[in-house]
Each structure stands twice: as structure tokens, then as C-alpha cells.
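# Have a look; sequence and predicted model below, questions after that.
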Amino acid sequence: MRLVRFGAPGAEKPGILDDEGRIRDLSGHTADFARDGLSPERLAHIAGLDRQSLPMAPDDARIGPPVGDVRNFIGIGLNYADHAAEAGLHIPSEPVVFNKLANCIIGPNDDVMQPRNVQKMDWEVELAFVIGQRARYVEKADAMRYIAGFCICNDVSERHFQLERSGQWAKGKCCETFGPLGPWLVTPDEVDVANLGLWLDVNGERRQTGSTATMIFDVPYMLSYVTQFMVLEAGDVVTTGTPPGVALGMKEPKWLQAGDVIRLGIDGLGEQCQRVVPFKL
């Protein structure tokens, strides 16, 4: 299934794509794709519906992030060897775990806003997974049954804040609008998560091309690893690292500027498109 949330920010409704790729309204069958609304039982109920008979969503509806009411937004850093090399960092022996704030999540086509004092704003196309049920001390062999679905994340980062201001990476990862998610949440039965192509363009110029086949740590391992240190709840989001091609790795970095357009996609998970806008209150 390709699940979607549509409508104004903060008032999104749950939907599902039909056989023709049109959004059908699911609000008569589930309140939202959030917390218990992502449980295996709830998703099994939705899978059994005749989606072609559901009401249509408005053609011009805004697409929101595919999961609502997120409590925890976890990032995995340096998970592609070639990205670690371009950043001048060692390949980690264990996953690098950091936090993004849930309130930086926006829809896949919403504007990305420059923070105050921006110097080195960067892009990162990433595969993210969304938790469907409480996960603690999960074995790798069992990990996939805890995942409600997969989506695209643009892990927007401010490298000066992240790497040059000392302390935690969170300072460069949690700025307002730095977490575009979506457009869809695709259930695991429709995703070959071990071999997905990823790409990202800025102003029509290809910057990133990669494949999840080159990940250092695979999805089941990452989920299992994280749950050895913290409990993940239904609706939590984990984004899994980026392939090479970020501005940080360029000899002459082309940092994002106001007016730039970022377009990115992952096989089977759709595409995003954001415009970078100046800071505003």
C-alpha cells in the first residue's frame, strides 16, 4: 500500500493511492497514520478495503508528511562508505545515532527555510522507516515486523552548526523545516529495501546518485541496534543515512541558497520537491 496524508498543515487527513495513483480519502476508516493508527492490525484492516470505492481527495490537495504526531525522529549518520569518505570521516564500526526534532518535519513539497545565521546549508536524500509497534531489544531477525512502512527523507543540514560549533550534531539537524518526509508511506510488502536507487538534483543538476545496496548497516540491523539503547514507539521515524554527493563533500561546496529548488526521489517511494526560502518569523 502507498499511504498518504493530505490537507492543510496540522489538519491532514489519511489517504491511500488507488490503482491509478489517485488519492482516496480514508478518514471514514481511520483517524490518522499516527501512533496506534500504524499498528499491524490497523494497516491490515486498511489493506482489506476496496480502495477504488473510497471517496476521492481534492485534486489540488497539499501532500503532508505521511506520518503524524511523531514523538521521536532518529538519524543514522555516515551509513554509506563513500559518503563517509567524501566527508573526510572514518567508516564507523557501529551506527552513528543522532536526533532530529519531530517539529522540523514538513511535507515533501513544502518550502525549506534557511535558519538565522545560515552559512553552509546542505541536502541529503535518505530512506526512512516508520515504526508500527513498540520496539525494545528487537532481534535483527524480527526487525521488519516492527516497521509500518518506508518513505523518503531529505535530511537537510546546516554544516557550520553541525560540525564547527562544537557539541552535538543536533544543532545542524533540527532547524525549522529540516525534515521533509513523504510523499508516501509504502508498506514493507511493496519495497525491496536492500536495493533501492536514490537520487537528488539541485536546480536541475544531479548531485546525488546511490543505492541502498551500498549501505554499511542494513535496515534490520539499524532497527535492532537502536532498540538496544532506547525504546521506539509507533510513529517514530528513523532516517538511515545518505549516499555521496552532498555539498560538504565538494572541493568547492555549492551550499543551498534562497531560491534553489531541490528535487529528490527513491525507487518506488515517489519524489519530493522543495524550494529554499529565506528565514521569516
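Cool, the structure landed.

# rest of the way, CA atoms for contacts and neighbours
Fine.

# got the end-to-end distance for stretch 112-125?
Start and end residues of stretch 112-125 are separated by 14 Å (Cα to Cα, to the nearest Å).

# my guess is residue 131 contacts residue 239, does it?
No. In this structure residue 131 lies outside contact range of residue 239 using Cα atoms under 8 Å: 11.3 Å.

# Those two: who's more crowded?
Neighbour totals were compared for residue 131 and residue 239, and residue 239 leads with 29 against 25 (other Cα atoms under 10 Å).

# which residues does the more buried one contact?
Going by Cα atoms under 8 Å, 6 or more residues apart in numbering, residue 239 touches 73, 74, 75, 76, 126, 127, 128, 129, 153, 155.

# From those, which land in strands?
73, 74, 75, 76, 126, 127, 128, 129, 153 (DSSP state E).

# Buried ones among those residues?
Buried by 16 or more other Cα atoms under 10 Å: 73, 74, 75, 76, 126, 127, 128, 129, 153, out of the ones in strands among the contacts of residue 239.

# distance of the second one from residue 150?
Residue 74 sits at a distance of 14 Å from residue 150 (criterion: Cα to Cα).

# One more: the third one?
Taken as Cα to Cα, the spacing of residue 75 relative to residue 150 amounts to 14 Å.

# can you check residue 129 too?
The gap separating residue 129 from residue 150 is 4 Å, by Cα to Cα.

# Could you verify my assumption that residue 149 touches residue 219?
No. Using Cα under 8 Å, residue 149 is not in contact with residue 219; the gap is 11.8 Å.

# Comparing these two, which residue is more hemmed in?
Using other Cα under 10 Å as the criterion, residue 149 and residue 219 rank with residue 149 on top: 27 against 23.

# this is the other structure I want to compare:
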Amino acid sequence: MTRLSLPTSRHCEGCPGAEGEGPHHPTLELTTSCPYKCPHCYARYAENVGVVVKPGLYGEPQGCLTVSQYGEPTVLGRELIDVLEMVRETGLFDRIDLQTRGYRPDLAPKLSEICDLVMVSIDVTDPDVHRRLHGVGPERTLRFAVNTDRPVIRSLYLPGINDDLPQGLADTEIEPAEVFVQPLIPFGKAVENLKRIGLRDHYNVVGSLLNWAEKFEEFGFDVRFPACWVDSLERLKERMEEELGFVDLRNVRYSPDPGTPAPERRFTPLRELLDELVR
């Protein structure tokens, strides 16, 4: 794993945002409810600054559909399955990719059948650290991942908090299709709040993230990265070569502008979308 010979996640396939050419995959938002209290959650940040995310489709009804980016969809129970089955039957989307922290492990087998890709967010496996980070224990999330057929494990790099995640994940019964390593996007006071839990200052150093990712590889995991992150590094690499004559990406701090937490895209209300789907 050297410089930009970095494999990108299956979730990024077909995403216009992967090369900075447009917005990311359209998203289906069903609820903003979530039992987890993650200090780095941009959905919570959006709520805190008064952004209202209504149920519905954000973006054009084509390509890959992400479900969802705001809230924990599995709290809906059977309703989530019913909606996704309806969406699947229309054939509007090439793929349905689910993002979840796996609050309802009992839903995992059925969701594995409906969705093309199930991404389970796991940042820590240690019960005590998980409670400090997310407000609840990891049991539901880990069981959901075990019950999922070849899940993609999404993991944020949080040095000082989850340095031992590669070992922790290897000690579980989870059999992931990939480990999707992601950098922290510092919405609001995320960094400040995470430092109270133990986050170290090198959370945004590219080389530190890559070293952590290599630990997953040592346990035999297929490690992948966000395509938009890799593209940003590629652009930076080109600038360094042109302006400095050398490239040293491993010591670069990746500090993106988090932008707005509001989903500023074409919006189709959920009821209107469902009415169209059943026609």
C-alpha cells in the first residue's frame, strides 16, 4: 500500500463525487432517529444547527441509491424492509447500498438479500470504549455484522480511541467483504468532543491513517478507501510535483472543508416517492 496505489470501496463505484465531478450517490432518508450518540456524527450536527432532513429521496432516481446518511434506518424495523423491497421492484436503481450501525441484528439476513451492499459502521469493538464513544455497547452492531452476508465494515480512523480495532475486528466472527477505512470529517465540534475521549492530533495525517489501514491487511482484511479521498490526494500529489518537485503525501494533513450538513439536492418527499413507486 504505497502512495496512490490505493484500492477504493465498492460503494464508490459509479459515484460522480469520486472524481470531484458532482454530488455523491442519491440518498433515501427515512428517519433521523438514532439510538447512538456519536460525537462525530454530521446528522447530529445538522440537527444542532437547525437543519431539518425530511424523509424522502435526495438526488436523481438513478444509479446507486444510498440508504441512508441521516439517522439509523434499522430502527424502523419491518417498515425499512417493505420500503426497500418496493424500491428494488421498480428497477430504478442499479444498486441499493445500506449504511447502518446495525441496531436491529434480526433484520440483517433479509437486508442482505434486498441490498447489493450492506455497510456496517464499526469504529471500536471494546465495550467500555464503545459506550464512551457511542453511548451504548457494541453488542447489537457486532451481532448485526455477523448476521450480514459479507458486509462492508466502515471504520473511521480515530487514533487514541480505536488503534486496536484491527485486532478487535479480527477477534470477532465477522467475515467482511472489505474494511472501508475513512478519514474523520470535522463537522462542528467533532474534534473537540473526540479529544475528550482520547483522540490524538495526528487523526488527519495521511501516513498515520495508512499505517493503521496496513494493520487490517496484516489480519487478512481487504482494505479500501473513499474514492473522493484518493482523488483529492491524487490532485494534491500533482500540485506538489509541479510546485515543489517532490511528493511526500504521508506527512500531509488532510483537512477538508466539511461544508454544509444540509442535503442540498433535488428532493422528492417520501410519500410522493412511494406513490410513484406503486404506480
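Looks like it arrived, so ask away. Since we're looking at a predicted model, the values are computed, not measured.

# TM-score for these two?
Aligned and superposed, the two chains score 0.25 in TM-score terms (TM-score structural alignment, normalised by the length of structure 2); 122 aligned residues with a Cα RMSD of 6.6 Å.

# What is the neighbour count of the nearest residue to residue 179 of structure 1 once chain neighbours are set aside?
With Cα to Cα, 6 or more residues apart in numbering as the criterion, residue 179 of structure 1 has its nearest non-adjacent residue at 4.3 Å, and that residue is residue 105. Neighbourhood size, residue 105 of structure 1 [other Cα under 10 Å]: 25.

# Check the contact between residue 105 of structure 1 and residue 173; I expect there is one.
No. Between residue 105 of structure 1 and residue 173 there is no contact under Cα under 8 Å: 11.2 Å.

# Just say helix, strand or coil for residue 41 of structure 1.
Counting by DSSP: H, G, I helix; E, B strand; the rest coil, the backbone at residue 41 of structure 1 sits in helix.

# Next, count neighbours for it.
Residue 41 of structure 1, neighbours per other Cα under 10 Å, totals 12.

# if I look at it, how far off is residue 221 of structure 1?
Distance of residue 41 of structure 1 to residue 221 of structure 1, given as Cα to Cα: 24 Å.

# now swap in residue 129 of structure 1 and tell me
Here residue 129 of structure 1 is placed at a distance of 13 Å from residue 221 of structure 1 (Cα to Cα).

# same thing with residue 42 of structure 1?
Noted for residue 42 of structure 1: a distance of 26 Å to residue 221 of structure 1, by Cα to Cα.

# distance of residue 206 of structure 2 from residue 214 of structure 2?
Distance, residue 206 of structure 2 to residue 214 of structure 2, using Cα to Cα: 12 Å.

# Give me the neighbour count for the residue lying closest to residue 88 of structure 2 once chain neighbours are set aside.
Excluding its sequence neighbours, the residue lying closest to residue 88 of structure 2 (Cα to Cα, 6+ apart) is residue 114, at 7.3 Å. Using other Cα under 10 Å, residue 114 of structure 2 has 19 neighbouring residues.

# wait, residue 114 of structure 2 sits on residue 85?
Yes. If you go by Cα under 8 Å, residue 114 of structure 2 and residue 85 touch, sitting 6.6 Å apart.

# Now for these two: what residues contact both?
Counting by Cα under 8 Å, 6+ apart, residue 114 of structure 2 and residue 85 have no shared contacts at all.

# Which residues are in contact with the nearest residue to residue 87 of structure 2 once chain neighbours are set aside?
Excluding its sequence neighbours, the residue lying closest to residue 87 of structure 2 (Cα to Cα, 6+ apart) is residue 277, at 6.9 Å. Contact partners of residue 277 of structure 2, counting by Cα under 8 Å, 6+ apart, are 86, 87, 90.

# now the residues you listed as a markdown table including secondary structure?
Below are those laid out as a markdown table (three-state DSSP):
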| residue | secondary structure |
| --- | --- |
| 86 | helix |
| 87 | helix |
| 90 | helix |
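
# So residue 131 of structure 1 versus residue 151 of structure 1, what's the distance?
Distance from residue 131 of structure 1 to residue 151 of structure 1, by Cα to Cα: 12 Å.

# do the same with residue 158 of structure 1
Using Cα to Cα, residue 158 of structure 1 is found at 22 Å from residue 151 of structure 1.

# With residue 172 of structure 1 instead?
Residue 172 of structure 1 sits 22 Å away from residue 151 of structure 1, going by Cα to Cα.
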